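K.L.:
Here is a sequence together with a model predicted from it:
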Amino acid sequence: MTRRSGYKRAALVFVLVLIGYLSLYTWNLKTGILDRLATRTGLEFTGHVLLPGEWARQQALGLWSGYVDLVDVREENERLHLVVHELISENVRLREQAASVPRLERLLGFAPAENWTARAARVIGQKLGPTGALGSVLVDLGEAHGFANDAPAVIPEGVVGRVLRTSPNYSTVLLLTDQNSRVAVMGSENRTTAILSGGGPDELFDLKYVPVSGTLSVGELLVTSGLDGIFPKGLPVARVVRVEQPDVSLFQSAQAEPLFDVRGVEELFLLARLDGGEAAEDIDGGQAAARPMGAPPEVQLPPEPDVPIMEQLPSGDGSGSAPEGRDNGG
């Protein structure tokens, strides 16, 4: 009895549920409210379920992208550093080229003296020797280029020095300021001759053998006289800064200053004679013979008379007759 009552209640509930479902279904077909409600509810549920997963995915992708980007940034930084270094090197090179243009333009404007030829050389070393005692530079011209010892080294501003030693392709130039350097000079205004002696780095030149009767003015430009047989005449050398008259000496005491810093020279000219001659230029017309480097100016003595001295003396009676025993008529 009880079981049959249970079946009837279940059947009744099923029928009621079916009637309710069909009623709702029919009502939903007419109104669509349940569809819209289900759609909105489903979307909200789905969105809330998927949102944490999407956030986790985005975070993972962000971390990976950031790592890859950092790697790319590091590589890009390395490339940029290389580019910056290359640009710095290029800038330095261009600055050096720009700074060398005026210097090279002055070299191009240099014209050697008559009967001399000039060839440009580059300074490739300084202070040669085991102890660097000599003030010298090494240049890239030598015997194979036609230069020998004592070849003048000059720039447009003046004398740099002279060749001390040569090899087939290189030469050592003794600088003008070295204590072993000697150059025959003269004043550009008063034409007084002297020997200019190097005093060492950052020191004044000493002027030797300046005649006491000669005129030498403070501020006067000294040029090569050509009497040493090494340098052509008229090249600028130094400027007088001190002149003192002696008390008992036959020569004045004088000093001169350099016209430029010879240690800063990067390019210079080596000079060679076109005719290969050895005679020095003379101040008064080119008649003086060549003398060793650093020798004092020679004193010109009057020629000895051809007539014996006794024949020039007057006789004791003032008549001027020749001594007895001589034929005055010759």
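P.N.:
Perfect, thanks for sending it.

K.L.:
hey, let's count contacts and neighbours off CA atoms from now on
P.N.:
Fine.

K.L.:
for this structure, what spans make up the helices?
P.N.:
Applying DSSP state H to the chain gives helices spanning 2-31, 33-108, 309-312.

K.L.:
Any idea which of the ones you listed gets closest to D275?
P.N.:
Nearest of these to D275, taken as C-alpha to C-alpha: helix 33-108 at 23.3 Å.

K.L.:
chain center to that closest one, what's the gap?
P.N.:
For helix 33-108, the separation from the chain centroid amounts to 43 Å (computed by C-alpha atoms, centre = their mean, to the nearest Å).

K.L.:
cool, and stretch 225-238?
P.N.:
Computed by C-alpha atoms, centre = their mean, the chain-centroid distance of stretch 225-238 equals 27 Å.

K.L.:
start to end distance for it?
P.N.:
13 Å (C-alpha to C-alpha, to the nearest Å).

K.L.:
So for that stretch, what gets flagged as buried?
P.N.:
By 16 or more other C-alpha atoms under 10 Å, the buried positions in stretch 225-238 come out as 225-238.

K.L.:
how about the nearest residue to the residue nearest in space to the middle of the chain, chain neighbours excluded?
P.N.:
What sits nearest the mean C-alpha location of the chain, by C-alpha atoms, centre = their mean, is E266, with 6.1 Å. Leaving aside its chain neighbours, E266 sits nearest to V123 (5.2 Å; criterion: C-alpha to C-alpha, 6 or more residues apart in numbering).

K.L.:
pretty sure that neighbour contacts V137?
P.N.:
Yes - in terms of C-alpha atoms under 8 Å, V123 counts as a neighbour of V137; the distance is 6.6 Å.

K.L.:
Neighbour count for those two, which is higher?
P.N.:
V137 (24 against 18; other C-alpha atoms under 10 Å).

K.L.:
Find the nearest non-adjacent residue to the more buried one, please.
P.N.:
Distance criterion C-alpha to C-alpha, 6+ apart; nearest residue to V137, sequence neighbours excluded, is Q126 at 4.2 Å.

K.L.:
where's that neighbour relative to L174, distance?
P.N.:
Here the criterion is C-alpha to C-alpha. By it, Q126 lies 10 Å from L174.

K.L.:
cool, and L259?
P.N.:
Look at L259 and L174: by C-alpha to C-alpha, they are 17 Å apart.

K.L.:
And R165, by the same measure?
P.N.:
According to C-alpha to C-alpha, R165 and L174 sit 9 Å apart.

K.L.:
More neighbours: which of those two?
P.N.:
Comparing R165 with L174 by other C-alpha under 10 Å, the one with more neighbours is L174, at 26 against 17.

K.L.:
what sits against the more buried one?
P.N.:
L134, G135, S136, V137, G161, R162, V163, L164, S181 (C-alpha atoms under 8 Å, 6 or more residues apart in numbering).

K.L.:
For the first one, give its distance to A254.
P.N.:
Yep, that's L134 we're talking about. Taken as C-alpha to C-alpha, the span from L134 to A254 is 24 Å.

K.L.:
Put this next to the previous one:
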Amino acid sequence: MNLKKIAIFLVAGLFVYLSLYTWNLRSGHLTRLSTYSGLDSVGTVLRPGRWAGSVADGFVDRYVDLVGLKQQNEALEAEVKALRLENMTLRERAEATARVERLLAFPEPPDWRREGARVIAQRVGPTAILETILVDRGKLSGAVEDTPVLSPEGVVGRIYRAGLTASTVLLLTDPSSRIAVVGRDNRAAGVVYGMGEGEKLVVKYVGLTSTIEQGEILVTSGMDGVYPKGLPVARVTSVKREEATLFMEVRAEPMTDSARLEEVLLLKRAAQPEDTRALWE
């Protein structure tokens, strides 16, 4: 019974196949249908691959772009650093030029000539006991002991020890410094004594009958034989009159800030004409 049904099913199936085959040979519909359906199935299978490929291509492109941007950014950063360094160098040169111009604008005293020098060290010495600076001028360039040293603001000090190519400058704030001065306005005479780093200057030997005021500028009197007359030295900060003494207690502050000095002026005596009588000796 079952075999008969199977045989009938096989015969019916064969009949249907032959009918469809014959029909397809005449019309070609099944062939076209299978072609289209096969292409669609292949397209369906390949579509995720194409999407993944496009995503990968986009990722690679973006990575390449990011690498290029990183390199470009690094190049720009290096250029910015170079420009910043160049700007700092140009600004430093401009400031140095301005300082030199201020030095050159300092009026040259009669019978003296000026020469620029660069500060190459501060507080010279193994223990830095003395208030000194070192400048790049020595005996080979005509610098000698007691040569006055100035800044555009006023007196810095004098050469304490001259070497061949460099010299030590004793600052007016050093306790061993003495400068004869007068008040620029009231002409009260005195002597400025250094008291050490960070301390006020002391102006000694200002008589009780003299007139000197707080804020008055003290200038060199020329009486010490070291400095020419009229150079600014200090500004009076306090004046005390005590009847028990013959002199007033006067304190002052330097016109120059030695810690900020980078260039200074050396004042040298102009060459004097030789005595004609010496020519006959």
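P.N.:
It's in. Since we're looking at a predicted model, the values are computed, not measured.

K.L.:
Could you get me the TM-score between them?
P.N.:
TM-score of the superposed chains, computed with TM-score structural alignment, normalised by the length of structure 2, equals 0.79; 263 aligned residues with a C-alpha RMSD of 3.2 Å.

K.L.:
neighbours around the counterpart of I155 of structure 1 in structure 2, how many?
P.N.:
Counting by TM-score structural alignment, I155 of structure 1 lines up with S151 in structure 2. The number of residues packed around S151 of structure 2, counting by other C-alpha under 10 Å, is 24.

K.L.:
wait, doesn't S151 of structure 2 sit right on E101?
P.N.:
No - counting by C-alpha under 8 Å, S151 of structure 2 does not reach E101; the two are 11.6 Å apart.

K.L.:
What about the buried residues of stretch 225-238 of structure 1, which are in strands?
P.N.:
Members of those lying in strands (criterion: DSSP state E): P236, V237, A238.

K.L.:
need the contact list for the last one.
P.N.:
Spelled out, that is A238 of structure 1. The contact partners of A238 of structure 1, by C-alpha under 8 Å, 6+ apart, come to L221, L222, V223, A256, E257, P258, L259.

K.L.:
Return the members of those classed as buried.
P.N.:
With burial judged by 16+ other C-alpha under 10 Å, the buried subset of the contacts of A238 of structure 1 is L221, L222, V223, A256, E257, P258, L259.

K.L.:
Just the closest of these to P112 of structure 1, please.
P.N.:
Taking C-alpha to C-alpha as the measure, P112 of structure 1 sits nearest to V223 out of the buried ones among the contacts of A238 of structure 1, at 14.5 Å.

K.L.:
From L207 of structure 1, how far off is the closest one?
P.N.:
For V223 of structure 1, the distance to L207 of structure 1 (C-alpha to C-alpha) stands at 12 Å.

K.L.:
likewise G219 of structure 1?
P.N.:
14 Å.

K.L.:
between the two, who's got more neighbours?
P.N.:
The residue with more neighbours, out of G219 of structure 1 and L207, is L207; 25 against 13, by other C-alpha under 10 Å.

K.L.:
quick one, what contacts the more buried one?
P.N.:
Going by C-alpha under 8 Å, 6+ apart, L207 of structure 1 touches A194, I195, L196, S197, S253, A254, Q255, A256.

K.L.:
got it, and R102 of structure 2?
P.N.:
P152.

K.L.:
For the stretch 151-281 of structure 2, just list every one of the strands.
P.N.:
154-162, 167-171, 178-183, 189-193, 201-204, 217-220, 232-240, 249-254, 263-269 (DSSP state E, counting those that start in this stretch).

K.L.:
Out of these, which is closest to L10 of structure 2?
P.N.:
Short answer: strand 263-269, nearest of those by C-alpha to C-alpha, at 118.2 Å.

K.L.:
Pull out the buried residues from the closest one.
P.N.:
E263, V264, L265, L266, L267, K268.

K.L.:
related to what we said a few turns ago, how about JSON lines for the contacts of A238 of structure 1, with distance to A144 of structure 1 added?
P.N.:
Formatted as JSON lines, the contacts of A238 of structure 1 follow (distance: C-alpha to C-alpha, whole Å):
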{"residue": "L221", "distance to A144 of structure 1": "35"}
{"residue": "L222", "distance to A144 of structure 1": "33"}
{"residue": "V223", "distance to A144 of structure 1": "30"}
{"residue": "A256", "distance to A144 of structure 1": "36"}
{"residue": "E257", "distance to A144 of structure 1": "35"}
{"residue": "P258", "distance to A144 of structure 1": "32"}
{"residue": "L259", "distance to A144 of structure 1": "31"}
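
K.L.:
biggest separation within those, which pair?
P.N.:
V223 and E257 (12.6 Å).

K.L.:
superposed on structure 1, where does the longest strand belonging to structure 2 end up, distance-wise?
P.N.:
For structure 2, the longest strand by residue count, based on DSSP E, is strand 112-122. By mean C-alpha distance after the TM-score superposition for structure 1, the fitted strand 112-122 of structure 2 averages 1.1 Å away from its aligned residues in structure 1.

K.L.:
Repeat that for stretch 74-93 of structure 2.
P.N.:
Mean deviation for stretch 74-93 of structure 2: 3.2 Å (mean C-alpha distance after the TM-score superposition for structure 1).

K.L.:
Trace L46 of structure 2 over to structure 1, please.
P.N.:
Under the alignment (TM-score structural alignment), L46 of structure 2 maps onto L50.

K.L.:
Count the neighbours of that match for me.
P.N.:
Close neighbours of L50 of structure 1, defined as other C-alpha under 10 Å, add up to 11.

K.L.:
V42 of structure 2 now?
P.N.:
By the criterion of other C-alpha under 10 Å, V42 of structure 2 has 11 neighbours.

K.L.:
coming back round to it: quick one: what's aligned to the residue nearest to E266 of structure 1 in structure 2?
P.N.:
So V123 of structure 1 corresponds to V119, using TM-score structural alignment.

K.L.:
what sits against that match?
P.N.:
I133, L134, V135, D136, L261, E262, E263, V264.

K.L.:
L103 is in contact with the last one, correct?
P.N.:
Same thing as V264 of structure 2. Yes - using C-alpha under 8 Å, V264 of structure 2 is in contact with L103, at 7.2 Å.

K.L.:
Can you pull the residues that touch both of those two?
P.N.:
In contact with both V264 of structure 2 and L103: G116, S151, using C-alpha under 8 Å, 6+ apart.

K.L.:
neighbour-wise, which of L134 and A254 of structure 1 wins?
P.N.:
Neighbour count, other C-alpha under 10 Å: between L134 of structure 1 and A254, A254 has more, with 23 against 20.

K.L.:
Good, wrapping up.
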